[in-house]
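Student: Mind folding the following:
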Amino acid sequence: MPTDDFTSMEHAFDERIVRLLHQQLTGEVLTTEEQQELDTWKNTSLSNTALYEKINDEAAVQQMLQTWHQIERNREQNKIRFLAMLQQLQPSSISKRPLLRFLNNQVFRYAAAVVLLIGVVTFFWFNQHKPLEPGNKVVSVDKNMPIAPGRDGAILTLADGSTMVLDSTGNGVVADQNGTSVVLQNGQLAYNTGNGASGVAVYNTVSTPKGRQFKLILPDGTKVWLNAASVIRYPTSFEGNERNISLQGEAYFEVARNAKTPFKVTTGEATTIEVLGTSFNINAYTNENTIRTTLLDGAVRINAYHQTATLKPGQQAAVKPSKGQLVVLNAVNTDQVMAWKNGLFNFDDASLDEVMRQLERWYDIEVVYEKGIPTAHFGGEINKQNTLQDVLHILEGSKVDFQLEGRKLIVKP
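Tutor: Next comes the predicted model:
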């Protein structure tokens, strides 16, 4: 937290401030003392001011609610799929959470209060697992301009080496590749295969820098969600008996079914994932020591270092290049694996360096450890639409201090 008089209050202020904000949003008149306390809190930091303005802005509240609706729906769908796979629950016993709805502008105050409480529930749930310690603080965080979260966008590299920045390109046909039209529509890239293809393989590459994620549909209809700092290379039309692509980074695939033409993903130096039609996630960042393939639906076969494994839904293949080892893990937490796609950070039992690598990729920052990597583990989920400063405030119960200098985050023991 900031190094000012407000620091001594730690996060005990949250319960009271939340109550005052809730009173104000629902139309209850505050006393002079309560209003003064709320104004003091609001003016203490840039992030407090931003939060106050956000929950008093109807359009922002509606967008936040829509984001949380999507997060909850995706989380519930993953849970249902996972439980059904384990056959631990009957379909009739699985109840879906009701989703909030915007009925009209008259309920805006109450909707804003709901958004506020959603965020605070996330905060307190997180801190029940990691209670605050006296003296913990985030150093100098609020003295920086808020660092915004990542957004949709990517760079398309065509067969001739020319590039296009897709988050600044309008809708429509952006290129023609060997008789195949490359179309950008509402932030999603797709390929319309024509009849004029020469039969010569032509490859495109889509890469997401730090702070960007992107969705594309491959020429065979396979849907791909690309996480930040990732690269996928693929032909503009699939010919022959196999559909071969390569991946570096992280992506979630929903593969178009074609029993006659297996879909293969090559990642790393010696790992190939083969599927027919299925949903799975691959995490293959070069700065992670394990390549993880997690199956949600269907079946995939993993080949790595002369070892082979066939996955069932809910299983994960962990390939360790340093040891040339392939291990299959059962009953994996698919909510945690899919959190990135569903708009969340899921830090359940995550180490500090694992958390920092995710923040580096999403917020486009550099993380530096002042005296080695402190031992700390986390729990809970955080909305990825928070600013970096908001996330650091939530993480400050970890017995680790942070100092933010521009886009460099210094981790102090």
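
Student: alpha carbons only for contacts and neighbour counts from here, please
Tutor: Will do.

Student: So the most centrally placed residue in the chain, which state does it fall into?
Tutor: For the chain, the residue sitting closest to the mean C-alpha position, by CA atoms, centre = their mean, is Trp340 at 2.4 Å. Three-state call for Trp340 (DSSP: H, G, I helix; E, B strand; the rest coil): coil.

Student: what's the neighbour count on Lys260?
Tutor: 9 (other CA atoms under 10 Å).

Student: That one contacts Arg243, correct?
Tutor: No. At 10.2 Å, Lys260 and Arg243 do not qualify as touching, with contact defined as CA atoms under 8 Å.

Student: counting contacts, what elements does the longest helix along the chain pack onto?
Tutor: Longest helix in the chain, counting residues (DSSP state H): helix 58-86. On a contact count with 3 or more CA pairs under 8 Å, 6 or more residues apart in numbering; DSSP states H and E, helix 58-86 meets helix 46-55, helix 108-129, helix 334-338.

Student: okay, the angle between that helix and helix 46-55?
Tutor: Angle, helix 58-86 to helix 46-55, by axes from the mean of the first three to the mean of the last three CA atoms, to 10 degrees: 90 degrees.

Student: list the buried ones in stretch 181-192?
Tutor: Ser181, Val182, Val183, Leu184, Gly187, Gln188, Leu189, Ala190, Tyr191, Asn192 (16 or more other CA atoms under 10 Å).

Student: Run through who's touching it.
Tutor: 152-153, 166-167, 169-176, 180, 193-194, 214-219, 236 (CA atoms under 8 Å, 6 or more residues apart in numbering).

Student: Please apply the same query to stretch 364-375.
Tutor: 150, 210-211, 351-353, 356-357, 359-360, 400, 407-413.

Student: okay if I get the helices and strands packed on helix 58-86 as JSON lines plus distance to Leu21 and mean neighbour count?
Tutor: Output for the helices and strands packed on helix 58-86, formatted as JSON lines (distance: least, CA to CA, whole Å; neighbours: other CA atoms under 10 Å):
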{"stretch": "helix 46-55", "distance to Leu21": "8", "mean neighbour count": "17"}
{"stretch": "helix 108-129", "distance to Leu21": "8", "mean neighbour count": "18"}
{"stretch": "helix 334-338", "distance to Leu21": "31", "mean neighbour count": "20"}
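
Student: Let's see this one next, to set against the first:
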Amino acid sequence: MQSLLGISGIIEKYIRTGLDEEEQVKLNAWLGEDEANAALFRQLTDEHVMKQHLDELDAIDIAKGWNAFQERKTGQETNIRDIRKARWWKYAAAILLPLVIASGMLFFNKEKQDNDYEYTPTALRYHNDVEPGGNKAVLILSNGEKVILDGDSLASLGERDGARLQNDSARLVYEKGFSQPGEVVFNTLTTPVGGTYSVVLSDGTRIWLNAMSSIRYPTHFTGSERTVFLKGEAYFEVARNVHQRFIVETAEDVRIEVLGTHFNVMAYNNEKEIVTTLLEGQVQLKYGSSSPTYNLRPGFHAVFNKQQQLMDIARVDVDGAVAWKNNLFLFNNDNLEDIMKQLERWYDITVEYKLKTKPKSHFTGGMRRMENISKVLEMLELTGGAHFEIEGRRIIVTSP
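Tutor: The predicted model follows:
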């Protein structure tokens, strides 16, 4: 439970400048504690009410008031330097805003009890709802046979394609060091819309697959390279081996080389960019046969623009890049279309836009990915940037 004054301070910052990720998570947690909290938040952040309060503060003539006070006190008019000192009055007034909000919260809660205030629950606002995705995947063997995997089973899959396999609660494990002699064969692990899974390769490398993704890999590695092929998005924790480079190949001939490291690759076909984010170690990237080699350091990402065929490297918040692996949505000044693409992949929905104008709003905040979609949409609506309707598995986005 958030303290009244603590949450009022967060709401005040939300109104003034916006929140950082930690503050947004705290606000979301408070909003999720009680349906009435969301109703209260909407009232406290009502544009017309806040404009009236801000206009009243803005109308105060600090310099004139300070001069009048000085004249009464000393009989002399103050100078510009004294006016600058007096500005603290305005800052002091601003500090009172959280207390005003807290008072409003107390009044609102009391008024709700006295007048039997009714809040329309999410379940009634959205006549349909969509449950989140979960742990599910399909293993495709070298002969085309498909093995359905889910996160609830713990079973040995026996020897397949010269490897010994175990399905261990949302993780497919290839026994390390076990391999039958013969030619190298490939398996493919693929996740559907609304699915996620992980695999431990024969060298000990662990790979997490996001929804609508696939990874193709040999059942055991030979030679000087360990090469896998990615479509979609995956997070890698590569087992270090100085004698065998680990290589990830994606669409657009983007090639990522490592020895042992932790990194995320987002390479969906319907995205304009391929993004590689490094958490630990060092990776090298190339695209095509004639491009230069790009070195990536921890805390940076490399963004390859498919249309322009250009690579850009910049510092980034790595937590946002791997939030999906931790069952979180984390938005950092993201636009609505990018967010809705994430929701499409995770909730197995389609999105239809019926907006008067293209939304300019950007969204920052966080939420668990295991919530029903109505909870996510409600949080997005609180920004005032869009309105949502659910019709089966179709989300209609309209202007607020």
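
Student: Drop the TM-score for these two in here.
Tutor: Remark: TM-score between the superposed chains equals 0.68 [TM-score structural alignment, normalised by the length of the second structure]; 296 aligned residues with a CA RMSD of 2.7 Å.

Student: Next step: the contacts of stretch 181-192 of the first structure restricted to strands.
Tutor: Mapping the contacts of stretch 181-192 of the first structure onto strands (DSSP state E) picks out Asp152, Gly172, Val173, Val174, Ala175, Asp176, Thr180, Thr193, Phe214, Lys215, Leu216, Ile217.

Student: which one of the residues you listed has the most neighbours?
Tutor: Phe214 (24 neighbours).

Student: And that one? What does it align with in the second structure?
Tutor: Correspondence of Phe214 of the first structure to the second structure, assessed by TM-score structural alignment: Tyr197.

Student: Show the residue spans covered by the strands in the stretch 301-400 of the second structure.
Tutor: All strands of the stretch 301-400 of the second structure, identified by DSSP state E, counting those that start in this stretch, fall at 310-315, 328-335, 350-354, 362-368, 387-391, 394-398.

Student: Out of those, which gets nearest to Glu33 of the second structure?
Tutor: Closest approach to Glu33 of the second structure among those (CA to CA): strand 362-368, 13.3 Å.

Student: helices and strands around that closest one, which ones?
Tutor: Using 3+ CA pairs under 8 Å, 6+ apart: strand 362-368 of the second structure touches helix 21-33, strand 328-335.

Student: against the first structure, where does that strand fall?
Tutor: Using TM-score structural alignment, strand 362-368 of the second structure pairs with 377-383 in the first structure.

Student: re earlier: looking at the helices and strands packed on helix 58-86 of the first structure, which is nearest to Gly379 of the first structure?
Tutor: Distance to Gly379 of the first structure, taken as CA to CA, is lowest for helix 108-129 among those, at 6.1 Å.

Student: counterpart of that closest one in the second structure, which residues?
Tutor: The aligned range for helix 108-129 of the first structure in the second structure is empty, by TM-score structural alignment.

Student: burial count for the aligned residue in the first structure for Ile274 of the second structure?
Tutor: Aligned by TM-score structural alignment, Ile274 of the second structure pairs with Ile291 of the first structure. Here the count is done by other CA under 10 Å, and Ile291 of the first structure has 22 residues near it.

Student: Check the offset of the lengthiest helix in the second structure from the chain's centre.
Tutor: If you go by DSSP H, the second structure has its longest helix at helix 88-114. Taking CA atoms, centre = their mean, to the nearest Å, the mean C-alpha location of helix 88-114 of the second structure is offset from the chain mean by 32 Å.

Student: can you check stretch 275-286 of the second structure too?
Tutor: Distance of stretch 275-286 of the second structure from its chain centroid, counting by CA atoms, centre = their mean, is 20 Å.

Student: buried ones in that stretch?
Tutor: For stretch 275-286 of the second structure, burial by neighbour count (16+ other CA under 10 Å) applies to Val275, Thr276, Thr277, Leu278, Leu279, Gln282, Val283, Gln284, Leu285, Lys286.

Student: Of those, which belong to strands?
Tutor: Secondary structure defined by DSSP E assigns Val275, Thr276, Thr277, Leu278, Leu279, Val283, Gln284, Leu285, Lys286 of those to strands.

Student: Can you check which strand is longest in the second structure?
Tutor: strand 225-237.

Student: hmm, back to that, where in the second structure is the aligned partner of the longest helix of the first structure, by residue range?
Tutor: The aligned range for helix 58-86 of the first structure is empty, by TM-score structural alignment.

Student: between that helix and strand 291-297, how big is the angle?
Tutor: 80 degrees.

Student: Can you lay out the buried residues of stretch 181-192 of the first structure as a markdown table showing secondary structure and distance to Asn333 of the first structure?
Tutor: Output for these, formatted as a markdown table (DSSP: H, G, I helix; E, B strand; the rest coil; distance: CA to CA, whole Å):
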| residue | secondary structure | distance to Asn333 of the first structure |
| --- | --- | --- |
| Ser181 | strand | 39 |
| Val182 | strand | 36 |
| Val183 | strand | 35 |
| Leu184 | strand | 34 |
| Gly187 | coil | 30 |
| Gln188 | strand | 28 |
| Leu189 | strand | 30 |
| Ala190 | strand | 31 |
| Tyr191 | strand | 33 |
| Asn192 | strand | 36 |
